[in-house]
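> Okay, sequence plus prediction incoming.
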Amino acid sequence: MPLSQTPAFVKSWSQVEELMLDSAITPDQLDWLLHLVSSTPKLRKLSLGFYKGDQMFMQLLSAFHTLYKLEELRLKSARVTVNALSSLLLRNSATLHSLSLQHIALGDYEGRWSTVFQNMKGHFPCLQNLVLFWLKQGTYTDGLFIFSMLLKYPVSPGSEVRGPNDCLKYESPQIDSMEDPIRLRYWPIGQSVLGIEYHGKEIDQVLGALVITAGAN
């Protein structure tokens, strides 16, 4: 009997509240990793990183009804469809307060980030920490999401994360008047804004602006 199926391991593993997996998933590991994640009914914090992205893993993971009370979710270097990502997020909408999506590609050819952000609007009462960086849509190599359209005026490239004291003018009046600013993350060369960070309570205003920005990408 594999160690992960022994009564002692199952009992101990069921108490896990935080889990981090950073791996290049091979076909023979798929069922084992899915079993590990699905056997954690008390899981509150989940961090998944893939070297090449594994759309099948994310597709199956999104269907797990045992993942329904995550407080923190971090995905990195993953490839996922709009439906799979939306399902995973919405299943945890009542408890999720921190979300990080970095180097994520939408695997469906016509999948758009505007759909993901629109699906999130009005459903995440606890979400106060949002990190988005290097998002792609359309294909895995093209369709890089540019956040510069959030801004009314171009800004000069500076540090990777601009501080809250920067006087930036946003395209949306709602964004411009928010108490907690959106912080921008730059590609080291050039002026392209490839990511944002937001820490505050006005997440729906941020998502609304992202829907408009995503529609223009």
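Yep, it's here. Numbering: from 1, shown residues only.

> Only C-alpha atoms from now on, for both contacts and neighbour counts.
OK.

> Go ahead and confirm F147 touches W187.
No. Taking contacts as Cα atoms under 8 Å, F147 lies outside contact range of W187: 11.2 Å.

> helix/strand/coil for the residue nearest the centre of the chain?
Nearest to the mean C-alpha position of the chain, by Cα atoms, centre = their mean, lies L101 at 2.7 Å. Secondary structure, DSSP: H, G, I helix; E, B strand; the rest coil: L101 is strand.

> To which secondary structure element is the closest residue to S4 other than its chain neighbours assigned?
Spatially, and ignoring its direct neighbours in sequence, S4 is nearest to V10 (6.6 Å; Cα to Cα, 6 or more residues apart in numbering). Assigned by DSSP states H and E, V10 falls within helix 7-13.

> Check which helices and strands the helix or strand following that helix sits against.
Sequence order places strand 18-22 as the next helix or strand after helix 7-13, per DSSP H and E. Helices and strands touching strand 18-22, as assessed by 3 or more Cα pairs under 8 Å, 6 or more residues apart in numbering; DSSP states H and E, comprise strand 45-49.

> who touches the strand it packs on?
Here strand 45-49 makes contact (Cα atoms under 8 Å, 6 or more residues apart in numbering) with 17-23, 70-78.

> for stretch 107-123, same thing?
So stretch 107-123 is contacted by 55, 79-82, 85-86, 89-90, 93-94, 106, 137-140, 204, 207-208, 210-215 (Cα under 8 Å, 6+ apart).

> residues touching G215, list them.
When contacts are taken as Cα under 8 Å, 6+ apart, G215 is in contact with S114.

> So it, which state does it fall into?
Assigned by three-state DSSP, the conformation of G215 is helix.

> residue ranges for the helices of the chain, please.
With helices called from DSSP state H, the chain shows them at 7-13, 30-38, 55-61, 82-91, 113-120, 173-176, 203-216.

> Now distance to L127 too, for those, in JSON lines please.
JSON lines is the format used below for the helices of the chain (distance: least, Cα to Cα, whole Å):
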{"stretch": "helix 7-13", "distance to L127": "27"}
{"stretch": "helix 30-38", "distance to L127": "22"}
{"stretch": "helix 55-61", "distance to L127": "21"}
{"stretch": "helix 82-91", "distance to L127": "11"}
{"stretch": "helix 113-120", "distance to L127": "10"}
{"stretch": "helix 173-176", "distance to L127": "17"}
{"stretch": "helix 203-216", "distance to L127": "7"}
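
> Second structure for comparison follows:
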Amino acid sequence: MASLADLPVEVIEAITDKLNPRDLISLRLSCKEISQKTFHRFGQAYFTTLRTDLTHDNLQRLLSISKHGQLSHFVRKLVIKARDNHLGRGFHWHRLEDGNHSACVDAWLSLGVQLLRDILKGMTKCNSFHIYSYGGLEVYYDWEFLLPSDAVSIILSVIADTGLPIKSFFVDFRNWGAGSVDAKRVQMSLCQRPTFRNAWKSVEELRLELLLTPETFDWAKDLVLQTTSLKKLSLHFDFDHTTSFIGNLVAFPQVFQGLQEFKLGCAHVTVNMLSSILIDSRSNLLVLSFWHVYLQQGTWAALLEQIRRSLPLLESINIEWLKEYSNDEIVHIQFPTLEDNRVIPGTNGRKLELRYKKWKRPKSIWGASYRGRIGMDKALGMLAESAVHT
């Protein structure tokens, strides 16, 4: 009698793609042959992205995965995020300046850093790191705990020590309300080491979501400028110092020439800066997003028209909460005519997705998005024509 185990691997994998986690585990426990035939899908589903709060117990679990001859090869991304507003429980974290809680973690004396270094040596394909902060006030920490800025420093130190090639790096200190990276806890000079610079050249996706400060300005700039293979760049700041930051970047057109995706949020920029970015990235750019962006010179209507003319490959546009200056006042941009006219001509009924401000009456349109190369030219024209001050 034929059984499920007799089916080809491709058919069994197609079945497992439809199962929820609990059912997949139950299926794998049914017999050894099915367990073997579903191993690849199991590894992809549960081990491609691993999460850690840098506690002793969690790093020990990661160490066991790194020593597993098969599972370790599935790991591509490590997400570092506090649990219950705590990082690093279970270790003594030595500091470079003895007695100073705000000093950098000593990467050579701290057993937790040494353990993480060993883990990543076993996970040879892990090349993406996402580091999150958390909301609320930071509680007092001693040598037994870490802050999110410490996690940034630890990852950068491991890269600088090992030369591990990096594909994706994401620092999210904005969404969780903690704001800026603490410069006192991060060794900014790590970015200048030859091993770090060589490893950083391979970065394809870089996302910096944080509050810029004078202490972290050059550090953040170097993280962008030292890339040579960048395809996706997402910069979400908190307005301060952003005009100068973007102005520094556009002086290096090679940063944008290979970009396929560019997202900018919570920033002050001039129309000349964005025009330069559009010109430098016009041969490759597919995705473009602006969120809470203040245009200090020029108009969004004119810039949207330039996007329409300059980016023939664009496949996705998203704009929300745009602002510009008029008569020395900040004015908001709305798109009122799109309410009754958002169908893109010649696309068999495809529509702009509208973004509404709903908490005040009357309801108003504060943004829109469109995906698809077909109709993009007309969609951008409609956005440019509809953009008005409020």
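In hand now; what should we look at? Since we're looking at a predicted model, the values are computed, not measured.

> Mind checking the TM-score on these two?
The TM-score (TM-score structural alignment, normalised by the length of structure 1) is 0.82; 195 aligned residues with a Cα RMSD of 2.0 Å.

> residues in contact with D142 of structure 1?
So D142 of structure 1 contacts K136 (Cα under 8 Å, 6+ apart).

> oh sorry, the question was meant for M382 of structure 2
Neighbours of M382 of structure 2 in contact, by Cα under 8 Å, 6+ apart: L338.

> quick revisit: which one of F147 and W187 of structure 1 is surrounded by more residues?
A direct count of neighbours by other Cα atoms under 10 Å for F147 of structure 1 and W187 places F147 higher, at 24 against 16.

> Alignment lookup: the more buried one to structure 2.
Superposed on structure 2 with TM-score structural alignment, F147 of structure 1 falls opposite F335.

> How about T95 of structure 1?
In structure 2, T95 of structure 1 lands on N284 (TM-score structural alignment).

> Count residues in the vicinity of the closest residue to that match other than its chain neighbours, would you?
Excluding the flanking residues, the one nearest N284 of structure 2 by Cα to Cα, 6+ apart is Q260, at 5.2 Å. Look at Q260 of structure 2: counted by other Cα under 10 Å, it has 22 neighbours.

> Starting from N129 of structure 1, give me the distance back to the aligned residue in structure 1 for Q260 of structure 2.
Aligning on TM-score structural alignment places Q260 of structure 2 opposite E71 in structure 1. Plainly put, E71 of structure 1 is 11 Å away from N129 of structure 1 if you go by Cα to Cα, to the nearest Å.

> Touching both of those two, which residues are there?
Common neighbours of E71 of structure 1 and N129, using Cα under 8 Å, 6+ apart, are 97-98.

> got the contact list for the residue nearest to N284 of structure 2?
Residues in contact with Q260 of structure 2 (Cα under 8 Å, 6+ apart) are 231-232, 281, 284-287.

> at 10 Å what do you get?
204-205, 230-233, 281-288, 313-314 (Cα atoms under 10 Å, 6 or more residues apart in numbering).

> How about E315 of structure 2?
Neighbouring residues of E315 of structure 2 by Cα under 10 Å, 6+ apart: 261, 285-288, 370-377.

> what residue of structure 1 takes the place of it?
Counting by TM-score structural alignment, the partner of E315 of structure 2 is Q128.

> ok, back up a step: can you give me the stretch of structure 2 that the helix holding V10 of structure 1 aligns onto?
Counting by TM-score structural alignment, helix 7-13 of structure 1 pairs with residues 194-200 of structure 2.

> Which residue numbers in structure 1 does the host helix or strand of D161 of structure 2 align to?
Under the criterion of DSSP H and E, D161 of structure 2 resides in helix 148-162. Using TM-score structural alignment, helix 148-162 of structure 2 lines up with nothing in structure 1.

> and the direction of the next helix or strand after that helix versus that of helix 148-162, what angle?
Using DSSP H and E, the helix or strand that follows helix 148-162 of structure 2 in sequence is strand 168-172. Calculated by axes from the mean of the first three to the mean of the last three Cα atoms, to 10 degrees, strand 168-172 of structure 2 forms an angle of 160 degrees with helix 148-162.

> just checking, T227 of structure 2 touches C191?
No. Counting by Cα atoms under 10 Å, T227 of structure 2 does not reach C191; the two are 11.4 Å apart.

> circling back to that earlier point, so the match of F147 of structure 1 touches K363, yeah?
No. Judged on Cα under 10 Å, F335 of structure 2 makes no contact with K363 at a distance of 11.5 Å.

> so what sits against both of those two?
Common neighbours of F335 of structure 2 and K363 (criterion: Cα under 10 Å, 6+ apart): Y356.

> which ones are touching L313 of structure 2?
By Cα under 10 Å, 6+ apart, L313 of structure 2 lies in contact with 260, 282-287, 372-373, 376.

> I'd like to know which of these are part of strands.
V287 (DSSP state E).

> of all the contacts of L313 of structure 2, which comes closest to F252 of structure 2?
Within those, proximity to F252 of structure 2 (Cα to Cα) peaks at R282, which comes in at 15.2 Å.
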